[in-house]
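Colleague: return atomic coordinates for the entry below.
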Amino acid sequence: MNILKFGAAALAIGTAFALPASASAQSRGKVLVVMSSAHQLDLRDGKHYATGYYLNEFVVPYRKLVEAGYEPVIANPNGDMPVMDANSNNKMFFGGDDAARADALKYAQGIAQLKHPKTLASVAAEGTDGYVGLFIPGGHAPMVDLLRDRNLGKILVSFHDNGRPTGIICHGPIVLLSALHDPDAFIASMIAHDGKANSYAAGWPYAGYRLTVFSTGEEQQLEGPNGLGGDVQFYPVNALAEAGAHVDTVANWHGNVVVDRELITGQQPMSAPEFADVLVAKLNAHAR
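Modeller: Next comes the predicted model:
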């Protein structure tokens, strides 16, 4: 699929695989990696898009966490194997370097726990005290299930309450809505465009936070026959702003990472290398 020509903004991504994957002999702590169980995004007018996680948004941070000595633990709603968005298996997300793309794909295929993740329910029941940080990759899949998952909402609040690093990229920041008192009502209002969504946002833990997310301009470039094949039900920027966040986006397909308190957010695939570095630095600083 030829969605876009990203140009120079993508070049940095290919450098993320310069180092071999290696973990230190002693773990610096567990990092919870939350992924979606969704395979299909419902669009407007009854259309659908086959979705999943984005390859570079998952592998680049995951790999850097391992290299830094952290122990990622994957969980999702159903405890099933997350699927990759086939459109993310493209060298344009790796600076045009097909070898880097192939290396990332091989790395993902070698992650045994990706085939058998924990369930979010089990993580919520056990508690999150054993984790030093949280990482959530993007792709459109979080727009389907994670944004309304009550177990994830509890997990997010537990990290928020004691300031543990929480890194989320691309469409991923939409999952912060799961920490609302009634995410289903909020999301239904956004889909209906009835102007009532903010009435369901009282008490949201992330109100007033600065963050970024996949921009409306970027989403609109993907909508249509050469991308999603239809229009999304609502834009992430609008939903997070309606909930009470200050959403900062930059020009389409330019890297952007925003840090506010414990929260680290990246705008889109081009942000993955910087996002990964900032997340690791935040974890290191928090450990000290």
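
Colleague: please count neighbours and contacts with C-alpha atoms only from this point.
Modeller: OK.

Colleague: walking through the stretch 101-250 of the chain, point out its helices one by one.
Modeller: 120-126, 150-161, 183-192, 216-222, 236-243 (DSSP state H, counting those that start in this stretch).

Colleague: just these: most buried one?
Modeller: Mean neighbour count, computed with mean count of other C-alpha atoms under 10 Å, is highest for helix 236-243 among the helices of the stretch 101-250 of the chain, reaching a mean of 22.

Colleague: what are the contacting residues of it?
Modeller: Helix 236-243 has contacts (C-alpha atoms under 8 Å, 6 or more residues apart in numbering) with 171, 174, 177, 190, 197-198, 200-201, 204, 207, 212-216, 246-247.

Colleague: could I get the full set of strands for the stretch 101-250 of the chain?
Modeller: 118-119, 131-136, 166-169, 210-211, 246-247 (DSSP state E, counting those that start in this stretch).

Colleague: chain center to the second one, what's the gap?
Modeller: The reference is to strand 131-136. Offset of strand 131-136 from its chain centre (C-alpha atoms, centre = their mean, to the nearest Å): 12 Å.

Colleague: mind giving me the packing neighbours of that strand?
Modeller: With contacts taken as 3 or more C-alpha pairs under 8 Å, 6 or more residues apart in numbering; DSSP states H and E, strand 131-136 sits against strand 30-34, strand 166-169, helix 272-287.

Colleague: in the last one, what counts as buried?
Modeller: Under the neighbour-count criterion of 16 or more other C-alpha atoms under 10 Å, helix 272-287 has 272, 273, 274, 275, 276, 277, 278, 279, 280, 282, 283 buried.

Colleague: now tabulate the helices and strands packed on strand 131-136 in CSV and tack on distance to residue 55.
Modeller: Converted to CSV, the helices and strands packed on strand 131-136 look like this (distance: least, C-alpha to C-alpha, whole Å):
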stretch, distance to residue 55
strand 30-34, 14
strand 166-169, 12
helix 272-287, 10
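
Colleague: of all those, which one is nearest residue 4?
Modeller: In terms of C-alpha to C-alpha, the element of those nearest to residue 4 is helix 272-287, at 17.7 Å.

Colleague: what angle do that closest one and strand 30-34 make?
Modeller: Taking axes from the mean of the first three to the mean of the last three C-alpha atoms, to 10 degrees, one finds helix 272-287 and strand 30-34 inclined to each other by 140 degrees.

Colleague: here is the second sequence; please produce its structure so I can put it next to the first one:
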Amino acid sequence: MKLFKLGAALLAAFTTFAVPHAASAATAASKGKVLVVMSSANSLDLKDGRKYSTGYYLNEFVVPYRKLVEAGYEPVIANPKGDVPVMDPNSNNKMFFGGDEAARADAFKYAQGVDLLKKTKTLASVVAEGTSGYVGVFVPGGHAPMADLLTDKNLGKILTSFHDTGRPTGIICHGPIVLLSALGDAEGFVKSMIANDGKANSFAKGWPYAGYRVTVFSTGEEQALEGPGGLGGNVQFYPVNALAEAGAHVDSVANWHSNVIVDRELVTAQQPFSAAEFGDVFVARLKAAKR
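Modeller: Next up is the predicted model:
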């Protein structure tokens, strides 16, 4: 795997992100349903026209998902097409599990055993049914959300409903880019960001998350991946710039260090190495909201 050639020093720096060894099923008396929104995309268009094969990140999905289940919550998975989400093969690496090969293998096995990944709902059906039956919403990362979720109108309606009712919304890594779907004209905003025409802000009026403190995969981290052995090209725009242009206050820490930010109902995390902390904070927010 060539994507993250960061060496032994990076592996040594992150030794606390292993997946819990025991997976317990949700309790019979569920604490509530949590909507897990995933991408239907398996590739991302790059600036030069090339495509990067992607999907959800293994630890960004499994670590928080598992914490939700073990805390007694009932996940329901949905994506735009109602199809089976694809895993980014680059994420199936022990680097994201503190260098622990057994933890990586355990996480992969766990993901393979999540039957709900094969029984996804469409986002349109979630909108049609309404979101009142969910206590929270969780969006894992990977580059895939930048390909479809950021302009998905159904997701925009879903996120706005959680925002309006103050229910916990947890999003990690590239995932926070999906907050753009709540713009009045997300497609216009994204086209403007790609064109770099300086007009994106004109599409941002009325955005529900204006003024929120958030984090997302940092520009420095993205640039570290752009090149041979990584993405093999440049993303069309940086998530940090897009969220800031829309009106969010984006906070980043040093590359590859855990960073989780809570602002009102929104919990965001910077990258894969934030997965364990993010899962704990999100579960805590769900518990606090219920009280």
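
Colleague: before we move on, back to that, right, so the strands of the stretch 101-250 of the first structure: which one is the most enclosed?
Modeller: strand 166-169 (a mean of 28).

Colleague: how far out from the middle of the chain is that one?
Modeller: Distance, stretch centre to chain centre, for strand 166-169 of the first structure: 6 Å (C-alpha atoms, centre = their mean).

Colleague: average offset of it relative to the second structure?
Modeller: By mean C-alpha distance after the TM-score superposition for the first structure, the fitted strand 166-169 of the first structure averages 0.1 Å away from its aligned residues in the second structure.

Colleague: the second structure: matching residues for that strand?
Modeller: Using TM-score structural alignment, strand 166-169 of the first structure corresponds to residues 169-172 of the second structure.

Colleague: can you name the residues that contact the aligned residue in the first structure for residue 116 of the second structure?
Modeller: Under the alignment (TM-score structural alignment), residue 116 of the second structure pairs with residue 113 in the first structure. By C-alpha under 8 Å, 6+ apart, the contact set of residue 113 of the first structure is 73, 74.

Colleague: for residue 193 of the second structure, same thing?
Modeller: Contacts of residue 193 of the second structure by C-alpha under 8 Å, 6+ apart are 199, 200, 237, 242.

Colleague: and it, how far from residue 239 of the second structure?
Modeller: 10 Å (C-alpha to C-alpha, to the nearest Å).

Colleague: for residue 290 of the second structure, same thing?
Modeller: 32 Å.

Colleague: do the same with residue 199 of the second structure
Modeller: To residue 239 of the second structure, residue 199 of the second structure is 16 Å away according to C-alpha to C-alpha.

Colleague: just residue 214 of the second structure next, same as before
Modeller: From residue 214 of the second structure to residue 239 of the second structure the distance is 11 Å (C-alpha to C-alpha).

Colleague: so what's residue 40 of the second structure up against?
Modeller: Residues near residue 40 of the second structure by C-alpha under 8 Å, 6+ apart: 79, 80, 81, 82, 83, 84, 85, 86, 144, 148.

Colleague: selecting buried members of those residues in PyMOL, what would you type?
Modeller: The buried residues among these can be selected in PyMOL (16+ other C-alpha under 10 Å) with this line:
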select buried, resi 79+80+82+83+84+85+86+144+148
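
Colleague: what do we get in the first structure for residue 134 of the second structure?
Modeller: Per TM-score structural alignment, residue 134 of the second structure is aligned with residue 131.

Colleague: my guess is that match meets residue 28, correct?
Modeller: No: Residue 131 of the first structure is beyond contact range of residue 28, at 10.2 Å (criterion: C-alpha atoms under 8 Å).

Colleague: residue 227 of the first structure is nearest to which of the helices and strands packed on strand 131-136 of the first structure?
Modeller: The minimum distance between residue 227 of the first structure and those falls on strand 166-169, with 19.9 Å, by C-alpha to C-alpha.

Colleague: what's stretch 270-278 of the first structure aligned against in the second structure?
Modeller: With TM-score structural alignment as the criterion, stretch 270-278 of the first structure aligns to 273-281.

Colleague: helix, strand or coil for residue 258 of the first structure?
Modeller: Put simply, residue 258 of the first structure is strand when judged by DSSP: H, G, I helix; E, B strand; the rest coil.

Colleague: that one reaches residue 213, doesn't it?
Modeller: No: here residue 258 of the first structure lies out of contact with residue 213, judged by C-alpha under 8 Å, at a distance of 9.5 Å.

Colleague: which neighbours do those two have in common?
Modeller: With C-alpha under 8 Å, 6+ apart, residue 258 of the first structure and residue 213 have common neighbours 248, 265, 266.

Colleague: what's near enough to touch the second one?
Modeller: For residue 265 of the first structure, the contacting residues are 167, 168, 169, 170, 173, 211, 212, 213, 257, 258, 259, 275, taking C-alpha under 8 Å, 6+ apart as the criterion.

Colleague: among the residues you listed, which two are most distant?
Modeller: Distance extremes for the contacts of residue 265 of the first structure: the farthest pair is 170 and 259 at 14.1 Å, using C-alpha to C-alpha.

Colleague: what does residue 50 of the second structure correspond to in the first structure?
Modeller: Using TM-score structural alignment, residue 50 of the second structure pairs with residue 47 in the first structure.

Colleague: count of neighbours near that match?
Modeller: 13 (other C-alpha atoms under 10 Å).

Colleague: where's it relative to residue 238 of the first structure, distance?
Modeller: In this view, residue 47 of the first structure and residue 238 of the first structure are 21 Å apart by C-alpha to C-alpha.

Colleague: ditto for residue 163 of the first structure
Modeller: 26 Å.

Colleague: likewise for residue 214 of the first structure?
Modeller: From residue 214 of the first structure to residue 238 of the first structure the distance is 11 Å (C-alpha to C-alpha).

Colleague: out of the helices and strands packed on strand 131-136 of the first structure, which is closest to residue 2 of the first structure?
Modeller: Per C-alpha to C-alpha, nearest to residue 2 of the first structure of those: helix 272-287, 20.6 Å.

Colleague: tell me which other helices or strands the closest one touches.
Modeller: helix 55-67, strand 131-136, strand 166-169, strand 263-266.

Colleague: point out the other helices and strands that the first one packs with.
Modeller: Helix 55-67 of the first structure makes packing contacts with strand 71-76, helix 98-109, helix 272-287 when contacts are defined by 3+ C-alpha pairs under 8 Å, 6+ apart.

Colleague: list the contacts of it.
Modeller: So helix 55-67 of the first structure is contacted by 16-17, 21-24, 71-72, 84-85, 88-89, 93-94, 104-105, 107-108, 137-139, 169-170, 269, 272-273, 275-277, 279-280 (C-alpha under 8 Å, 6+ apart).
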